[in-house]
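*Asks:* Sequence plus predicted model, see below.
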Amino acid sequence: MFQQILDPIGGSLLLSALCAALPLGLLFVLLGVFRVKAAKAAIASLALSLVLAVAGWRMPLDQALGATAAGIFYGLFPILWILVNALWIYKLTVATPWFEVLGRTIRSITNDLRILSILIAFCFGALLESLAGFGAPVAISAAMLMAAGMKPLKSAVVSLLANTAPVAFGAMAAPIIALNGVTGLPLHDLASMAGRQTPFIALIVPLLLVFIVDGKRGLKQTWPVALVAGAAFAAAQFVTSNYLAVELTDVVAAVVTVAAVLLMLKTWQPKETVGVGGSAEPVSVPAMASGTSGPTVQKKTTATGQLSGGLGVDGVPTDNTRPEPRQVWFAVAPYLIIIAVFTVAQIPFIKAWLGQVGSVTFAWPGLHIEDSAGNPVAATKFKLDHLKSTGTLLLFSGILTMALYRIKPRQGMRIYRETVAQLRWTIVTVTAVLALSFVMNLSGQTTTLGFALASAGGFFAFLSPLIGWIGVALTGSDTSSNSLFGQMQATAAEQTGLSPVLMAASNSSAGVMGKMLSLQNLAVASAAVGLEGAEGTLFRKLIGWSLGLLALITILIFLQSTPMLDWMVP
């Protein structure tokens, strides 16, 4: 039996905490200063953490290696099992003509770039985030905005800023599931708490998007539809995460928001519309609190603008003719299938059956660990839901999508192999980060950090969101940030008398504000719009928005830690 030690380095909690922070510091320096690839940085940090665990925290070598293996296993299943199958479904749709039909459906609704920024970057981007994540929503929505006539730099800024509110529940709630795995806190409580924080950001983001596209004039003319979009997304996100299935949060929110915007556009249109294609004049992206400079404005003549077919910038299709209703249904079919599969899986007797025959709980071999108080550490036990897991349900959804689209099994397998190959470095990064997290958690390094941070007392409620923001900005992944800091946040919360659920969920909710500044996302956006090397420019355009949103959610989280709003904590 290995018992964790709080202050193994010189008997000093402060000195021990500084040593425990070294693997994280190395990760941040390699990523942020030397710009080492995330996979290599994660492996180097894992190696340092192993040395500290054995030499500093006196963890037996076999148990340290066992913790590494346990982290790798958890990274593969359920986290990567979700990501691979989610991206596979997306790539199945791209391999058919129906993906372009879906894009054409969205583009045919209006020729106003301000409204298109909401529909494409905010709504469709959230739908892609729910499945693919890892930069796919930014790349695709930026290309579609360019096809609609928006300038490259502005397309990238809009897409990056829109990729905030859905991230906490992206990839079928992979960040929340990872948070549950490393903290042992109830999944429903974590999902509910995040669902009572991120909706406030969702309310604001559409308003920011129309301001970025057309300055103060855009905000003045299109605030009603932006407010409807934000309110619809926020309400759907809250209801789904709290009362339905956490895995479907972004899917439901995106679909509900699109429906709300379409219904509103049937009865309301802005007085003027920002033209698409050649009618859009070059403009600069407004910085925070900038003026009203914007594209050429055209008087609205029809509710639905149409462009001729053909290819736009970088070969992106720009055919905006409205598809037939049957085509629209086929285009959205994969997402309807996912909703149907997950809904059926939530039917009480089916859910109970899947839990009985498709769930195995076991202790990881060779791990016998107690915390500093002599209590068994929960992270050594695993619950393997091989049938009812999110990744398995996504696999079933992909098979049904193949049948509907008449994709041959050989082609489906080829696309699956391509998906795994595309994610190969992501797989290395995620497994290494999860292994690092498990070694730090099980050796006691995270607990030492948590106790040291607890010395900040109630001020920790301000520090918690910042920690999550830094984690996502540097790793580029809310899942990775939760894996690294989730347990530390929960431990520090317990020591300061705060809610572990609140602080752990805050790591995820506040962390998403750093997504737009992560090197990975900036690189994806720059490549998608054909502006190689524009990462620095995008960073400067977005840093103000990122910090502003972080300040807002930090205030909310602090109030939730006080009697004023503590009724919001599950």
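*Replies:* Noted; the coordinates are in hand. Numbering: from 1, shown residues only.
*Asks:* going forward, measure contacts between C-alpha atoms and count neighbours the same way
*Replies:* Noted.
*Asks:* My guess is Ser481 contacts Pro465. True?
*Replies:* No. Counting by CA atoms under 8 Å, Pro465 is not a contact partner of Ser481; they are 11.5 Å apart.
*Asks:* which residues do these two both contact?
*Replies:* The contact sets of Ser481 and Pro465 overlap at Asn507, Gly511 (CA atoms under 8 Å, 6 or more residues apart in numbering).
*Asks:* moving C-terminal of the strand or helix carrying Ser437, what's the next helix or strand?
*Replies:* Taking DSSP states H and E as the definition, Ser437 sits inside helix 424-443. Using DSSP H and E, the helix or strand that follows helix 424-443 in sequence is helix 445-453.
*Asks:* That next one versus helix 424-443: what angle between them?
*Replies:* An angle of 70 degrees separates the directions of helix 445-453 and helix 424-443 when computed by axes from the mean of the first three to the mean of the last three CA atoms, to 10 degrees.
*Asks:* So which elements touch helix 445-453?
*Replies:* Applying 3 or more CA pairs under 8 Å, 6 or more residues apart in numbering; DSSP states H and E, one finds that helix 445-453 makes contact with helix 13-20, helix 478-496.
*Asks:* quick revisit: go ahead and measure how far the helix holding Ser437 is from the middle of the chain.
*Replies:* Distance of helix 424-443 from the chain centroid (CA atoms, centre = their mean, to the nearest Å) equals 18 Å.
*Asks:* Could you pull out the buried residues of that helix?
*Replies:* Neighbour-count burial for helix 424-443 flags 426-443 (criterion: 16 or more other CA atoms under 10 Å).
*Asks:* What segments of the stretch 1-150 of the chain are helices?
*Replies:* With helices called from DSSP state H, counting those that start in this stretch, the stretch 1-150 of the chain shows them at 13-20, 22-32, 38-51, 61-74, 81-94, 98-107, 113-116, 125-131, 136-147.
*Asks:* Report the distance from the fourth one to the chain centre.
*Replies:* The chain centroid and the centroid of helix 61-74 are separated by 26 Å under CA atoms, centre = their mean.
*Asks:* ok, Pro365 - how many residues close by?
*Replies:* If you count neighbours by other CA atoms under 10 Å, Pro365 ends up with 12.
*Asks:* In addition, the following structure is provided for comparison:
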Amino acid sequence: MWMQTTDPLGSLVVSALVAAIPIVVFLVALVGLRLSGIRAGLIALVAQIAVAALGFGMPVSAMAGAGLLGLLTALWPIAYIIVMAVWLYKLAVASGRFDVIRSSIGGISRDQRIQVLLISFSFGAFLEGAAGFGVPIAICAALLVQLGFRPVKAAMISLVANAGAGAYGAIGIPVIVGAQVSGLEVHELSRALVLVLQPLTLLIPFLLVVILDGLRGLRETWPATLLLTVVFSGVQAGVLWFLGPELADLSSGLAGMVALFLLGRIWQPRRIHREPGAPEPEERRIGLGEVVAAWSPFYILTAVILVWSLPPFKALFAAGGPLAALAPVLPMPGLTGSILTPSGDVVTAAWSFTPINATGTAILLAVLVSFWTTPQLRAADLVGTLRATIRELWPALVLIAIILVLANIANHSGGSASMGAALAAVGPLFPVLAPIIGWIGVFLTGSVVNNNTLFAPLQVATAERLAVDPALLVGANTAGGTAAKVISPQSIAIAAGAVGLAGRESEILRASIWYSVGILAFLCAWSGLLSIVLAA
């Protein structure tokens, strides 16, 4: 059995810097050299293998097991979810229903600043709460392109907008998992996130308007922006504080859409902002029934995923449940039971194959129900849109697989923990840097859930040494992860595939990176201030 270490080089700082080499290589290759995502990822993967083997002494067998786990995870459930979500969207386009969706959005407001608040922020949060795992980024970015936004801008806006909802995706799973692995109460962590993240959530709608049209845009749309941020953040904070994280995104996203719809009946900006080259929305009356039918694929999607997320349904496939045999957990040779962590725990990481209870299967069911209830569609449309989806997404899916192989090797070699431990060594300044650990975790794994699994225990252990509220630091870890989702390779690949820019991920990254850094800087400063105020 191989003993994992976070300080193989005798200096925690040096070990952490060595562990960070693959991240730096990836960013330089993607941003500086402007290589495609796949090429940059492959170069970074080679660097990661070298660092794990030579720097951290990871055996080849353990490296192979970790890489295999990353590859299988990329295929199932991540690629499965992405393909199903984009397939659902393409079916809506093929049926002609998307034209009605576009017209219904234009009916609320022709102003594209309002449309972004409606789609990327409100509807995106609704989808994040229902599905997560890149579904809102893929669907909202594609929607914006259809409305006339340039692909890079559509992707960047959807990535930034997701920062307001990413912590509570897929029925609050990141918070629930963060509480489980850190020993906190879910409600305790949920309330801490109100303190840590709500100031950022309040600012995101204003930031989106500024990105589109500067300060002039804020002056002209402040009634809509202010109403949305008050309603969305108020509902989200209330649900988090009194109920927990499960419905935080679904309820706030729905409330935001309703608020903008009602405001649109009585108020519109004096100057209508349209993106250069954006087509004017069609001026035609649409009946309520037609609008409901057009949006029905997304209602069906939400309903099915809600069923899949209910505890009784999950219990069917849990260990000891009546259908547990349909959700086998497969150990990875060379990894599962073969690595001992510095804390003395044996690594139990394994691949869960969930053909029935996977989120992707829920989306597949929504696809089939939507197909059966749409008379305009034929079997040829169903098959053709699936082929087109796979053809367009395969470069993005390959990049996701490369990054997850890299991330799993980094995690199980001890490299990720080394970077986190080095930051934790700064002592009283740690609350300022706590979000950076979360940022690193999501950049590596593409998932706030995985980030909390990896680093929430470290945050709690550090909080106890510093006499800081552990919930605050785990909340900061989660919040930092939402900042990283803006530029995590997995998110960038999903966005690129959705807007037809697979292979040009570097363009989206260059457009998004400073927003991610700015959000992270805000969270670092706010977390540090909160730690001082709460300790007083």
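*Replies:* Nice, I can see it. Please read all numbers here as calculations on a predicted model, not as lab measurements.
*Asks:* Quick check: TM-score for this pair?
*Replies:* Counting by TM-score structural alignment, normalised by the length of the second structure, the TM-score of this superposition works out to 0.78. Behind it: 511 aligned residues with a CA RMSD of 4.5 Å.
*Asks:* before we move on, the earlier item: and Ser372 of the first structure, which of the helices of the stretch 1-150 of the first structure is closest to it?
*Replies:* Proximity of those to Ser372 of the first structure was assessed by CA to CA; the nearest stretch is helix 13-20, lying at 13.0 Å.
*Asks:* any idea how far the closest one is from the chain center?
*Replies:* Put simply, helix 13-20 of the first structure sits 31 Å off its chain's centre (CA atoms, centre = their mean).
*Asks:* Reformat the helices of the stretch 1-150 of the first structure into TSV and put mean neighbour count and distance to Ala528 of the first structure next to each item.
*Replies:* Written out in TSV, the entries for the helices of the stretch 1-150 of the first structure read as follows (neighbours: other CA atoms under 10 Å; distance: least, CA to CA, whole Å):
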stretch	mean neighbour count	distance to Ala528 of the first structure
helix 13-20	20	39
helix 22-32	19	22
helix 38-51	21	20
helix 61-74	21	31
helix 81-94	23	16
helix 98-107	22	16
helix 113-116	26	18
helix 125-131	30	14
helix 136-147	26	5
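*Asks:* So which of those helices is nearest Pro206 of the first structure?
*Replies:* Go through these one by one with CA to CA and the one that ends up closest to Pro206 of the first structure is helix 113-116, at 9.2 Å.
*Asks:* Packing partners of that closest one?
*Replies:* For helix 113-116 of the first structure, the elements it packs on are helix 198-243, strand 272-274, judged by 3+ CA pairs under 8 Å, 6+ apart.
*Asks:* I'd like the ones you listed as TSV, with distance to Leu522 of the first structure and mean neighbour count appended.
*Replies:* Converted to TSV, these look like this (distance: least, CA to CA, whole Å; neighbours: other CA atoms under 10 Å):
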stretch	distance to Leu522 of the first structure	mean neighbour count
helix 198-243	17	23
strand 272-274	26	22
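*Asks:* which residues make contact with stretch 72-79 of the first structure from outside it?
*Replies:* Outside of stretch 72-79 of the first structure, the residues within contact range by CA under 8 Å, 6+ apart are Ala174, Ile177, Ala178, Ser389, Thr390, Gly391, Ile427, Val430, Thr431, Ala432, Leu434, Ala435.
*Asks:* what do you get for stretch 383-392 of the second structure?
*Replies:* Applying CA under 8 Å, 6+ apart, the contact partners of stretch 383-392 of the second structure are Val83, Val86, Trp87, Lys90, Leu91, Ala94, Gly497, Gly500, Ala502.
*Asks:* repeat that with 6 Å
*Replies:* Applying CA atoms under 6 Å, 6 or more residues apart in numbering, the contact partners of stretch 383-392 of the second structure are Trp87.
*Asks:* In the first structure, which residue range corresponds to it?
*Replies:* On the basis of TM-score structural alignment, stretch 383-392 of the second structure is assigned to residues 413-422 in the first structure.
*Asks:* distance between the ends of stretch 23-42 of the first structure?
*Replies:* 9 Å (CA to CA, to the nearest Å).
*Asks:* Same question for stretch 67-85 of the second structure.
*Replies:* By CA to CA, the extent of stretch 67-85 of the second structure from end to end equals 26 Å.
*Asks:* Check stretch 445-461 of the first structure too.
*Replies:* End-to-end distance of stretch 445-461 of the first structure: 21 Å, with CA to CA as the criterion.
*Asks:* What residues in the second structure pair up with it?
*Replies:* On the second structure, the counterpart of stretch 445-461 of the first structure by TM-score structural alignment is residues 415-431.
*Asks:* in stretch 541-550 of the first structure, what counts as buried?
*Replies:* For stretch 541-550 of the first structure, burial by neighbour count (16+ other CA under 10 Å) applies to Lys541, Leu542, Ile543, Trp545, Ser546, Leu549, Leu550.
*Asks:* any idea how far the first one lies from Val158 of the first structure?
*Replies:* To tie it back to what came earlier, the one meant is Lys541 of the first structure. 10 Å.
*Asks:* follow-up on the earlier one: among the helices and strands packed on helix 113-116 of the first structure, which is nearest Leu52 of the first structure?
*Replies:* Between Leu52 of the first structure and these, the shortest separation by CA to CA is 36.1 Å, and it involves helix 198-243.
*Asks:* gap between whatever helix or strand Arg417 of the first structure lives in and the chain center?
*Replies:* The secondary structure element spanning Arg417 of the first structure is helix 409-422 (assigned by DSSP H and E). When C-alpha coordinates are averaged (CA atoms, centre = their mean), helix 409-422 of the first structure and its chain have centres 24 Å apart.
*Asks:* Residues touching stretch 13-29 of the second structure, excluding its own?
*Replies:* Contacting residues not belonging to stretch 13-29 of the second structure are listed as Asp7, Leu9, Leu35, Ala40, Ala44, Ala47, Gln48, Gly415, Ser418, Met419, Ala422 [CA under 6 Å, 6+ apart].
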